[in-house]
Structure formats: C-alpha cells, structure tokens
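J.: next input, structure requested:
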Amino acid sequence: MNCSIWVSGMVFAGSALSSFYANADFLKDTKASLDTRNFYMNRDFRQDNAPQSKAEEWAQGFLLRYESGFTAGTVGFGFDALGLVGVKLDSSPDRSGSGLLLRDRESPRRAQDEYGELGVTAKMRISKTVLKVGTLTPKLPLLQANDSRLLPQTFRGGQLNSLEVLGLTVDAGRLTKVNQRDSTDNEDISISTVGVKNFKPQQLASNNFDFASFSYKWTDQLTAGYGYGHLDNVYDQHVFTLNHVAPLSGGSTFKSDVRFARSTELSSSQVDNRALEAMFTYTLGSQAFGLGHQRMSGDSGYAYISGTDAFLVNFVQVNDFANVSERSWQARYDYNFAAMGLPGLTFMTRYLTGDNIDLGANRPEGKEWERDTDIAYVIQGGPLKNVGIKWRNATVRSTNFGSDIDENRLILSYSIPL
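T.: As a prediction, the model looks like this:
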C-alpha cells in the first residue's frame, strides 16, 4: 500500500473518530423540554378614581428550552436556545395591562393576538468554568430575571460561572439589553421606579449592567456571599448575604437568611439606600413558620433593575415594601399536604405590613399591607401526571399613596421532556 495513502487514511479515520466522540459527548448531555402555561389573571383596582377598574386577561404560553452538552476536549463548546410564544385567549382595551400579553404598537391599550421570540446562547467550558454569551436569565442577588407571568424576562449579554474552588461559586458578567416579559424588544436596562423611590428621572437607564458575585459554603449549614452591581451612570450596589440552617431535635430546622445592601448614585440619579433584611423560618415536619423584617434607610428607596425580582425578603406577589424609609414585617405559614396522604398539594399564606414611608415634606407617612395565599397541586400519576395547577390570591391596601388591589391568578402548567 502507498504510504501516503495509508497515512492520509489514518488521519481521516482519526478525525472522524474524534468527531464522533466529540459529538457523542455533545449529544449525551443535551436536554430539551416544552413548557406550557395557561394563565388567567385578574387585578381589580379598588381605590377611588382609579384610571382603570381592572386588568383582566387570559393567555396560553409555550416555552421551548434547549440545552446542549459540550464538545469533548480541554475546551468544550455548546449552545442553548429559548423559544417563546404567547397567544391571546381573552383581552379587551378596557382590561389590558396585566403583564401577560404584548400590547399593540398602534393601539397601546389593545393586546396583540400572539407574540414570540427566539433567544440563542453560545457557551464554552474549561474545567469547571462556563462562559455564556447571548440570551440569559440570571438568578443572582444583584439581578433575578422575572418569570412570574406568561413568558420570562430575558437579558442579552455575557456571564461567567466558575466552580473551580471547592465551596466557592463565582459569577461575573455584563448585560447590555433587557427583553421584558410582555415584550419582544431588546431595550436599555433601567432602574425600577415602582412605588415611592425618589429617584431623579433624568438618568435612570443604561446599556451596561456589570456584576460580580461570590458565594462560599463554609459548612453544610453556613453560606456567605457578596455581590457588586454597577448600572452605568445610574447606581452602584453592594450586597452581603448570610444563610444558616440549624438542625434541631425531632427532625426540625431553623433557617436564618440575613441580607444587607448599600446602593449609591452615579451621575446624580439620587440613589441613596441602605436595606437591612432578615427572614427566619422554623420547619417542623410538613409545616413551616416564617417571620421577616425589612428596613429601608437613606434618601431613596431600594435600587433594582426594572421588571426583575428584587432580592428582598419582603418582595412578594404585588409589592416590594422597598419605599423611602419604609419598615415592614412579614409573617408566613407553609403546609405540605403529603403528611395527610395528599402528595403534590401545597399551601402558603403570608401577611406583610409596612409603615414610615416618606412621602415628602408636609405629607403624612405612607402605610401599606398585603395578604397572599397560594394553593398548588401537581398531579402525581396517570395520564395527567406532572400537570400543575396553582391559584394565587393577593389583597393590597395602602394609606396616603399607591393602589388598592384585589388580585387572582390561575395557572395551569405542564412540562414535556423532549
């Protein structure tokens, strides 16, 4: 046999075999699912002179999630994809604005019949470090993408996650655009002005949000963390966290969740806030009892990205209890009905009250309270196994500011592995 032909054949065979194993590794860890959500929401505004009597809409959502594995080798490559589609089932111009559906550009009070988007993320792995660039849904103390409506909020940017040191989790990156949960547009990232925040309106948005987060697990029971966030030309933020779970007799536990955040202005945005929070939860069998306190100080309310879930113990279904100088308390109770022979059925209720809200000179203090109840059931067997049903109810009342709201959400969900 001609030597050059033999060598060429071996090289080709080696490349093919290498490609086969790389692709096999790439495919082995690939995951895909189709999540469906049927979402009804009714928000009834109870205060006098409300501009709209209620927001009431019904919609169907589809979320196609794809996560590839990584190619073999020292440096592995892969990609993720997120396909989102929302379909209007019921809405009208006098009841729109629930956050479920995209509003029509030419007629903002009317919801579009359907909307959708596709997000793609490229990723690279070296050892225990992964870099992702593209569509992201971060869940960090500095920024938590919201997924409480029909479709999730997404961001565009890059994020690095590293687990190289045992017990230490490092996240860092930059986000440049946000796509809100009822939108298909990538927009500048802005600070939330919901409630009484006292931010200066001239500079509240940016196209750069930089972040770095460190979390270290000292023991199986104790974890501490620090995070830094920088919304360019708007604010800087430092977040400190401490979580401890103490095992007690009889299988019960006592969990402590303590947080402190310091937010300061950039370019005269008037951000100046200190947030001290703590949540303590005692779990006994199928029951959990929680007590939380949250205290705001400084010249402004708490700073967080618009549309996201604020990293606050009293950020709940409707309110964030993070207004200027606000002090708030929470009492919470959870029950798992598996103890009564009904696995899959859970219950939660909580009550929060806040006062001392600074509404400005010569105005009385603002006060508010909120009561939430969640009942959820996941079918455990049969042809409808893993179908989830959740009812969420909230009642909100305020004094001297804000809206009075009665709210109900009914969510039917199902995830199909592909």
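
J.: CA only for contacts and neighbour counts going forward, please
T.: Fine.

J.: SS state for Ser19?
T.: Put simply, Ser19 is helix when judged by DSSP: H, G, I helix; E, B strand; the rest coil.

J.: run a quick neighbour tally on it.
T.: 14 (other C-alpha atoms under 10 Å).

J.: then Val120?
T.: Number of residues near Val120 (other C-alpha under 10 Å) recorded here: 16.

J.: wasn't it part of a helix?
T.: No: under three-state DSSP, Val120 sits outside any helix and is assigned strand.

J.: for Gly14, see how far away it is.
T.: Using C-alpha to C-alpha, to the nearest Å, we find Val120 at a distance of 32 Å from Gly14.

J.: and if you look at Ala361?
T.: 78 Å.

J.: those two: which is more packed in?
T.: Between Ala361 and Gly14, counted using other C-alpha under 10 Å, Gly14 has the larger neighbour count: 12 against 7.

J.: any idea how far the helix or strand hosting the more buried one is from the chain center?
T.: Using DSSP states H and E, Gly14 sits within helix 3-28. Distance, stretch centre to chain centre, for helix 3-28: 44 Å (C-alpha atoms, centre = their mean, to the nearest Å).

J.: skip ahead from it and say which helix or strand is next.
T.: Heading C-terminal from helix 3-28, the first helix or strand you meet, by DSSP H and E, is strand 31-45.

J.: how about that following strand: buried residues?
T.: By 16 or more other C-alpha atoms under 10 Å, the buried positions in strand 31-45 come out as 32, 34-45.

J.: make TSV from these and add distance to Ile305 to it.
T.: Shown next, in TSV, are the buried residues of strand 31-45 (distance: C-alpha to C-alpha, whole Å):
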residue	distance to Ile305
Ala32	29
Leu34	28
Asp35	26
Thr36	27
Arg37	25
Asn38	27
Phe39	25
Tyr40	26
Met41	24
Asn42	25
Arg43	23
Asp44	26
Phe45	25
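
J.: here is a second sequence; please produce its structure as well for comparison:
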Amino acid sequence: MKLSNTAILALAISSITAGAHAESVSQDFMPTQLASTSAQSEAKGFIDGQSLSGSTRNWYANEEKKRGGTFSYERHGETLTGSRRINWVQGTILNYTSGFTQGTVGISTEVAAYNAIALDRSREDIKGGSNRTLAHSNGDAVDQWSKLGLANVKARISNTTLTAGRMNFSSPIVDVIGNRPLPSSFEGVAIHSEEFDNLSFDLATFDRVSPRTEQSLSKFRTEYSNTGVETDHVNTAGVNYQPLKSLKTSLYATQAEDFWNQYYFGATHELGDSSVLSLTTGLNYYKTVDEGKKLMGEIDNDTYSLSFGLTHQAHTLTFSYQEVNGNEYFDYLHETNGIYLANSLLSDFNGPNEKSFQIAYGINMAEYGIPGLKFNAYSARGWGIDGTHYVGTAYDVRSMDGEHHYEYGIGSSYAVQSGPLKATTIRATYTTHRASENQADGSINEFRLVTTIPFNIL
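T.: Predicted coordinates for the structure are as follows:
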C-alpha cells in the first residue's frame, strides 16, 4: 500500500498532537493465553437457556433527485418519471434462541421470523420498488410479506462454536447489513473460536444470501457490477488480534469463487485521555485481485482509508482520508456491509482512482446531563475519479474522467435509557449529495427517520 503525502502528513501531525498529552489508555502488551473461562461449561441447558425476543423498526426515507435526475415507474403501460421517491416500511423480527445443552459438546438452535408491512403503498411514491420496498413486477407494493430470516443449528465446544444454516455473520468482507427495515443474512457453515483471551478466529463458507428486501434466497453478486454475474460460493477466514490493550487488529481473506480474492487488514489504536484529549487512529486496507474464471474481468485494486479522531469530553472531531488505487471500483458483495472504509457514507467514495477526504463532528449529550442523546455532522469530498484506463466489461466507468462529488449530512439519535421502552432508538438524518456529470451516485437529497423498538417475551 502506498500512502499519499496528504495521509503521511496527517499521521505526523496527529502523532505530535497526541504525544503532548498523558497516555491514560494503557499501552501494555497483552500476552496470548488460553481463556480463563469456558462458555460451554456455563451452559444452562436447551430449555433453561432459551429466549424469545425481537424488535420492530419503523423505517421512513424521503429522497429527491436534483439537477434533472428522476426516478421512473410504470402506470397503465406507460413509463412515468418523478424527482421524489418515498419509502415507509415497518419491519419486525421475532427471534427464538434455545440454550446450549450441557456437556462437552453443547447443541443449540436459532430461528427468526422476519415480517415487513408497506405503510406507503403508492406506486408513484415507491417508484416501482427497490431494496427499500418490495414490489410486484407491475410496480405495486407488496402489502406485507414474511420469511425465515434465520434458521440454524449450533454446536459448541469450550469457546468454539460451529453454526450451520441461515445465520448472522460479521467480518470486514462478509457482514450483515442492517440499514433497512430488515437485515440480510447468509446461508452456509461458520466457525467462530475464542479460545484465547486476545485472539479469535473465523472460518466460513456461504452459498446463498437472504437479501434485506426479498423473500427468497439469492446467489452472491457484487454491488457495482453492471453485468449481473453471480457466484455460488463465498469462502472466508480471518483472525482478530489485540496485541496491546490500546490496539486491535484484524486480518481476513475471502474468495468469491470466479470473481476475486479479497484481503483485508484493519487496525484501531487509542491514545490519551478523553477527559483531556484522546486520539483514535483507524486504518482499513483492502487488496482485491481476480480469481478463477474471472467473471468480473481482470481486477487489481488497492484501497485504504486512514482516520484520526480527536475526543475531548463530549466532543469528537474526525479527519478521514481514503484512496482507491485501481482502474475499477473498489467493489464488495451485494447485500453485505463488507466495506469497512472510513468514507463509506451515502456514497461509498469508491470510484476508480478516487481520493476523498471527510471531516466529521459528533457530540454526546450525556456529558451535559442528557444520556442517550447524540448529534453529528460531516462533510466529505471526492475527486480524481478516472476510469478511462479500464479494460474490463464488469463496470461502467470509462466515461469517468476527472469526476468529482461532495456530500454532507447531519443527524441526531436518542436511545431511551430506562422504563418499558428501554433501548428504543430514534435516528433522524438529512444528507445531501452533489455530483459531476458522470459520477455514478448523482445529485440527491435524502431524509430518513428510523425508530427501532426491542422487546423480550421470554
């Protein structure tokens, strides 16, 4: 990975700033040793450890395209357009999880039913459906629909668990995405091991994804491909290691069969005392190369982000630089959150050869006597997008020559602290994105209001 002069300068300035303050976050080395406790030894039994819980989410989004952009939809065989799209959906999850049976090998199961109700069913509002509102082929909203979101069996020895079936899974390359009324999930087999205090392992293979707004399972495809090619198998392995109390690292490798091999390294380091001044440094790096039959064409892509967050009591100011080195998009698997880059916002700022910079500010009102209330604002700009040297067929980027764009957003969230609605969250955001002629994300304003209420039955 080649860091730009901008990133190197930012790193130097931040290091000097942090060094001027007391290092209250421990920098002690953490020796790797066996975990002192075993999760399986504390198993309560299949029935005694069971739980029935869930959540319901009210998800509203109002988008308006600018600079002549439009959404399209069908009515009576005629294609109509409009600049505004509205989606309003209630998503509910009911999750049953058994306890683990007692003994050397514990067995457990998990089943979750997902249900969605379209609260806005206007064909004109939803504009033919999307990954926000499920719609029939004629563009009418599906009034309500349900599916099995999770259905798996687990076997556990000590602190190592094998899961088979449809599951949640989280890693920097294959990760559940939950930014809609319902989340995605994956079907396959996974092993997660925490046999050491500061070292954990993941190993998994998946053949299908359950999308956020679809009733059926799908093969994997990529987020930015314009060819629609699919793959049957995604294999991933990784390790999470904490060498210092202040430093966490991750290393993962994933094969999307006949697409690519993708490698990830990430690190987060904390320094200083937030009551005075603390520095959180984050590095995310992806290397992507073509694999097998090369259904996505030739790929050789290096992408990284580097962020520095300064915190003083309730206030956090973060600077993030991101760079794509490659003539194609930095791409990731569709219906995953496999993009742990600092500038992945409404836009991913991941165009070919793109550079981007973000400034973000957040305030935690708990410091001022209102726990649970937070505000944030950010501004991000991307430039230098150049796809003119791309020779493949998977991406529509050749018209991108010096493209640029910017985005800014404000948001507020509140989490209920006590009472029957404890842990209920309300989140409101307003985002503006403006783009040059051939930048893919276009010019759009979006307002979202999302309320999530968790509940426990058993």
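
J.: need the TM-score between these chains.
T.: Scored against TM-score structural alignment, normalised by the length of the first structure, the superposed chains reach a TM-score of 0.88; 389 aligned residues with a C-alpha RMSD of 2.1 Å.

J.: between the buried residues of strand 31-45 of the first structure, which is nearest Arg259 of the first structure?
T.: Arg43 (31.1 Å; C-alpha to C-alpha).

J.: for the counterpart of Val258 of the first structure in the second structure, which non-adjacent residue is closest in space?
T.: Alignment note (TM-score structural alignment): Val258 of the first structure maps to Leu283 of the second structure. Nearest non-adjacent residue to Leu283 of the second structure, counting by C-alpha to C-alpha, 6 or more residues apart in numbering: Leu306, 4.8 Å away.

J.: same check on Thr429 of the second structure?
T.: Excluding its sequence neighbours, the residue lying closest to Thr429 of the second structure (C-alpha to C-alpha, 6+ apart) is Gly411, at 4.2 Å.

J.: ok, now how distant is Asn386 of the first structure from Tyr66 of the first structure?
T.: Relative to Tyr66 of the first structure, and taking C-alpha to C-alpha, Asn386 of the first structure is found at 20 Å.

J.: contacts only, for the aligned partner of Ser307 of the second structure in the first structure.
T.: Mapped onto the first structure by TM-score structural alignment, Ser307 of the second structure lines up with Met279. Shown in contact with Met279 of the first structure (C-alpha atoms under 8 Å, 6 or more residues apart in numbering): 256-258, 290-293, 313.

J.: same check, this time on Asp401 of the second structure
T.: Listed by C-alpha under 8 Å, 6+ apart, the contact partners of Asp401 of the second structure are 384-388.

J.: most surrounded residue in those residues?
T.: With neighbours taken as other C-alpha under 10 Å, the top of the contacts of Asp401 of the second structure is Ile385, carrying 27 neighbours.

J.: for it, helix, strand, or coil?
T.: When classified by three-state DSSP, Ile385 of the second structure comes out as strand.

J.: and the gap between Val387 of the first structure and Ser162 of the first structure?
T.: Relative to Ser162 of the first structure, Val387 of the first structure is positioned 35 Å away (C-alpha to C-alpha).

J.: can you check Thr219 of the first structure too?
T.: 19 Å.

J.: who has more neighbours, these two?
T.: Ser162 (18 against 9).

J.: what lines up with that one in the second structure?
T.: Under the alignment (TM-score structural alignment), Ser162 of the first structure maps onto Ser193 of the second structure.

J.: so for stretch 165-175 of the first structure, what gets flagged as buried?
T.: Quick answer for stretch 165-175 of the first structure (16+ other C-alpha under 10 Å): 168-175.

J.: strands of the stretch 101-250 of the second structure, start to end?
T.: According to DSSP state E, counting those that start in this stretch, the stretch 101-250 of the second structure carries its strands in the segments 105-118, 144-157, 160-167, 185-196, 199-210, 234-244, 247-256.

J.: the stretch 251-400 of the first structure now?
T.: Along the stretch 251-400 of the first structure, counting by DSSP E, counting those that start in this stretch, strands occupy 253-265, 272-284, 287-297, 327-336, 345-357, 366-378, 388-399.

J.: could you redo those strands as a markdown table and give each row distance to Pro247 of the first structure?
T.: Formatted as a markdown table, the strands of the stretch 251-400 of the first structure follow (distance: least, C-alpha to C-alpha, whole Å):
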| stretch | distance to Pro247 of the first structure |
| --- | --- |
| strand 253-265 | 4 |
| strand 272-284 | 10 |
| strand 287-297 | 14 |
| strand 327-336 | 18 |
| strand 345-357 | 22 |
| strand 366-378 | 27 |
| strand 388-399 | 31 |
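
J.: between the ones you listed, which one is closest to Ile191 of the first structure.
T.: With C-alpha to C-alpha as the yardstick, what comes closest out of these is strand 253-265 (11.6 Å).

J.: give me the neighbour count for the spatially closest residue to Gln202 of the first structure that is not a sequence neighbour.
T.: Among residues not flanking Gln202 of the first structure along the chain, Ser269 sits closest, at 7.3 Å (C-alpha to C-alpha, 6+ apart). When neighbours are counted by other C-alpha under 10 Å, Ser269 of the first structure registers 20.

J.: got it, and Pro243 of the second structure?
T.: Pro243 of the second structure: 17 neighbours (other C-alpha under 10 Å).

J.: show me what it lines up with in the first structure.
T.: Correspondence of Pro243 of the second structure to the first structure, assessed by TM-score structural alignment: Trp218.

J.: before we move on, what about Asn87 of the second structure?
T.: Per TM-score structural alignment, Asn87 of the second structure is aligned with Glu57.

J.: that older thread, could you dump the strands of the stretch 101-250 of the second structure into a markdown table and include distance to Pro371 of the second structure?
T.: Putting these into a markdown table (distance: least, C-alpha to C-alpha, whole Å) gives the following:
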| stretch | distance to Pro371 of the second structure |
| --- | --- |
| strand 105-118 | 31 |
| strand 144-157 | 33 |
| strand 160-167 | 33 |
| strand 185-196 | 32 |
| strand 199-210 | 33 |
| strand 234-244 | 30 |
| strand 247-256 | 27 |
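
J.: nearest to Phe447 of the second structure among those strands would be which one?
T.: Proximity to Phe447 of the second structure, assessed across the strands of the stretch 101-250 of the second structure by C-alpha to C-alpha, is greatest for strand 105-118 (18.0 Å).

J.: ok and the closest one relative to strand 51-65, angle-wise?
T.: Orientation check (axes from the mean of the first three to the mean of the last three C-alpha atoms, to 10 degrees): strand 105-118 of the second structure against strand 51-65 gives 40 degrees.
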